[in-house]
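Peer 1: Here's my sequence, what's the structure:
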Amino acid sequence: MKIATYNVNGINGRLPVLLRWLQEDAPDIVCLQELKAPDEKFPLSAIRAVGYDAIWHGQKSWNGVAILSRVGEIHETRRGLPGDPDDSHSRYIEAAVNGLLIGGLYLPNGNPRPGPKFDYKLRWFERLIAHAGELLATGLPAMIIGDFNVMPTAQDVRRPERWLDDALFAPEVRAAYFRLLDQGWVDALRMIHPDETIYTFWKYWRGAFDRNDGLRIDHLLLSPALADRLVDARVDNHVRGWEKTSDHAPVWVEIADKSRKKRRASRA
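Peer 2: Alright, predicted model coming up:
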């Protein structure tokens, strides 16, 4: 089974790109971020026309997350993280799909740092860590995937010296990411490619994609039970080169039906 995450950067404006990718790559389950559309503007008919059902948590002009499936019903278990009933951002959606429990997220950017947006990012991250621990405690095959807006290490950014003051590379944010891993979650891309240069996002300007001047900020974290079934994990870089595409590329994992030999994840 192939599960993907993709920050579409506006689902209606990028709909032809999304539909093309879904038809060509045919992932079984997909988490989307940055829909930038209210619930009533979600293009369900177009997505169903290419073989997917969907649930979504939209927001006008900003944020928005969704889960798509072509391999069975989507049983929604949560929308929005617990811990702050006044949080109005549409950044988290969770569902049971085809034997997996999947949390799709769009973690706050947090810039400028310092400031209230950065403080909100840290608070949101703490809520995620608390909820992620509860997911692990169930013992179910689970994953939390999406745009984390964090480069965990210097290996995950082309020119780390230029990002030292940025919220995506802040020590507090990187530490929070590794607290997730310390719970037992496994970074799928680094499990398969511990030493490779891998990016998932490239700015639109100054030819960043052509120069491979990118960041790795989209992550797929697997519970131990699911990490034992990991077959492969990759980035569909070519989609970033399409016309009118997102500034992110899709990232995916392939999961076997049964457990495989364990590999050791790397923080290098």
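Peer 1: Going by C-alpha atoms from here, please, whenever you check contacts or count neighbours.
Peer 2: Noted.
Peer 1: since we're on Trp242, how many residues are nearby?
Peer 2: For Trp242, the neighbour count with other C-alpha atoms under 10 Å is 10.
Peer 1: Disregarding residues adjacent in the polypeptide, which is nearest to it?
Peer 2: Val17 (7.6 Å; C-alpha to C-alpha, 6 or more residues apart in numbering).
Peer 1: so that neighbour is in which element?
Peer 2: helix 15-25 (DSSP states H and E).
Peer 1: Just the buried positions in that helix, please.
Peer 2: For helix 15-25, the neighbour count (16 or more other C-alpha atoms under 10 Å) marks 15, 17-19, 22 as buried.
Peer 1: got it, and stretch 25-34?
Peer 2: Neighbour-count burial for stretch 25-34, with 16+ other C-alpha under 10 Å as criterion, is recorded at 26-34.
Peer 1: Next: stretch 104-120.
Peer 2: 104-111, 117-118.
Peer 1: Likewise for stretch 62-74?
Peer 2: Going by neighbour count (16+ other C-alpha under 10 Å), the buried part of stretch 62-74 is 62-70, 74.
Peer 1: same question, stretch 210-225
Peer 2: Neighbour-count burial for stretch 210-225, with 16+ other C-alpha under 10 Å as criterion, is recorded at 213-225.
Peer 1: One more, so I can put them side by side:
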Amino acid sequence: MKITTWNVNSLNVRLPQVQNLLADQQPDVLVLQELKLDQDKFPAAALNMMGWQTAWSGQKTYNGVAIISRHALQDVHTGLPALPDDPQRRVIAATVNGVRVINVYCVNGEALDSPKFEYKRQWFAALTDFVRDELTRHEKLVLLGDFNIAPADADCYDPEKWHEKIHCSSEERGWFQTLLDLGLTDALRQVHPEGAFYTWFDYRGAMFQRKLGLRIDHQLISPALAAALQDVHVDLDTRAQERPSDHAPVTAVFAE
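Peer 2: Prediction:
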């Protein structure tokens, strides 16, 4: 089973790239973040014509998440139960061939002294509660997407520059560890314990060309999936295309 996550940073702009990725790489599941589309603007018909099943939670201009699958999507859920009034569309989950797929576009937080950081703190606590509950019902589970957290210095091109800054603060890394402590494994680090595997590159300053980025897009997997994990790949070729997203897709491959 092949599962890919990608922050597309506007599906309107990146739809041809999404269609090419689906056709060329043939994942079983592709999850997207930052659709930046109203619910009724999602290109479901175009994807269905290609043979893909879809579920999405849209929001105009900001946020938005989707799951695209070659298999049926069952028990679709959106949002976080602990934040029932949150208008931001950041979470969608579905079961695909017995695997619970939870796609998240986690809060950025802007800066440690920003009011948005308090929202990020509350949001990650709500996410942790949700995933803990989901794990009681699903042996095979993957929590994946754009976490807006680089979990270690090895996941940052300049640890001194980013020290205790947004995405790299000790508090945020603690939230990430709390998710792992639920029994999840960082899939990429299971396959590649060391080395730089950046998934986000700022558009400014030719950061991609200079290979200066952060690893903030992750797949966290339950023990049953960790036992079946075969490979994890960061797709830098897609990031190198014309008019790219600032994020690269991340693919995990599991034995059937």
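Peer 1: Closest one to Leu189 of structure 1 out of the buried residues of stretch 62-74 of structure 1, please.
Peer 2: Ile67 (20.3 Å; C-alpha to C-alpha).
Peer 1: List the residues that contact the closest one.
Peer 2: If you count contacts by C-alpha atoms under 8 Å, 6 or more residues apart in numbering, Ile67 of structure 1 has them with 29-32, 54-56, 74, 93-95, 104.
Peer 1: go again using 6 Å as the cut-off
Peer 2: Counting by C-alpha atoms under 6 Å, 6 or more residues apart in numbering, Ile67 of structure 1 touches 30-31, 54-55.
Peer 1: Now go through those residues and say which are in strands.
Peer 2: 30-31, 54-55 (DSSP state E).
Peer 1: In structure 1, which residue is most central in space?
Peer 2: Gly146 (1.0 Å; C-alpha atoms, centre = their mean).
Peer 1: Chain neighbours aside, what residue packs nearest to it?
Peer 2: Leu105 (4.9 Å).
Peer 1: how close does that neighbour get to Ala95 of structure 1?
Peer 2: From Leu105 of structure 1 across to Ala95 of structure 1, the span is 12 Å (C-alpha to C-alpha, to the nearest Å).
Peer 1: dump the residue contacts of Ala206 of structure 2.
Peer 2: Residues near Ala206 of structure 2 by C-alpha under 6 Å, 6+ apart: none.
Peer 1: can you rerun that using 10 Å?
Peer 2: Going by C-alpha atoms under 10 Å, 6 or more residues apart in numbering, Ala206 of structure 2 touches Leu212.
Peer 1: try Asp247 of structure 1
Peer 2: The neighbourhood of Asp247 of structure 1, defined by C-alpha under 10 Å, 6+ apart, consists of 7-9, 200-204, 208-209, 214, 239-241.
Peer 1: where do the helices sit along the stretch 151-256 of structure 2?
Peer 2: In the stretch 151-256 of structure 2, the helices defined using DSSP state H, counting those that start in this stretch lie at 159-162, 170-180, 187-191, 223-226, 236-239.
Peer 1: To Ala152 of structure 2, which of those helices lies closest?
Peer 2: helix 170-180 (7.3 Å).
Peer 1: ok, back up a step: looking at the alignment, what corresponds to the residue nearest to Trp242 of structure 1 in structure 2?
Peer 2: The alignment partner of Val17 of structure 1 in structure 2, by TM-score structural alignment, is Gln17.
Peer 1: pretty sure its match contacts Trp6?
Peer 2: No: the pair Gln17 of structure 2 / Trp6 is not scored as a contact, 11.1 Å apart, by C-alpha atoms under 10 Å.
Peer 1: which residues do these two both contact?
Peer 2: Listed contacts common to Gln17 of structure 2 and Trp6 are Ser245; contacts here mean C-alpha under 10 Å, 6+ apart.
Peer 1: can you give me the strands in structure 2?
Peer 2: Under DSSP E, structure 2 gives strands at 2-7, 29-33, 53-57, 65-69, 74-78, 91-96, 99-105, 141-146, 185-186, 217-221, 229-234, 250-254.
Peer 1: Make a markdown table out of those strands and add distance to Glu160 of structure 2.
Peer 2: Formatted as a markdown table, the strands of structure 2 follow (distance: least, C-alpha to C-alpha, whole Å):
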| stretch | distance to Glu160 of structure 2 |
| --- | --- |
| strand 2-7 | 26 |
| strand 29-33 | 29 |
| strand 53-57 | 37 |
| strand 65-69 | 33 |
| strand 74-78 | 37 |
| strand 91-96 | 32 |
| strand 99-105 | 26 |
| strand 141-146 | 23 |
| strand 185-186 | 24 |
| strand 217-221 | 21 |
| strand 229-234 | 24 |
| strand 250-254 | 26 |
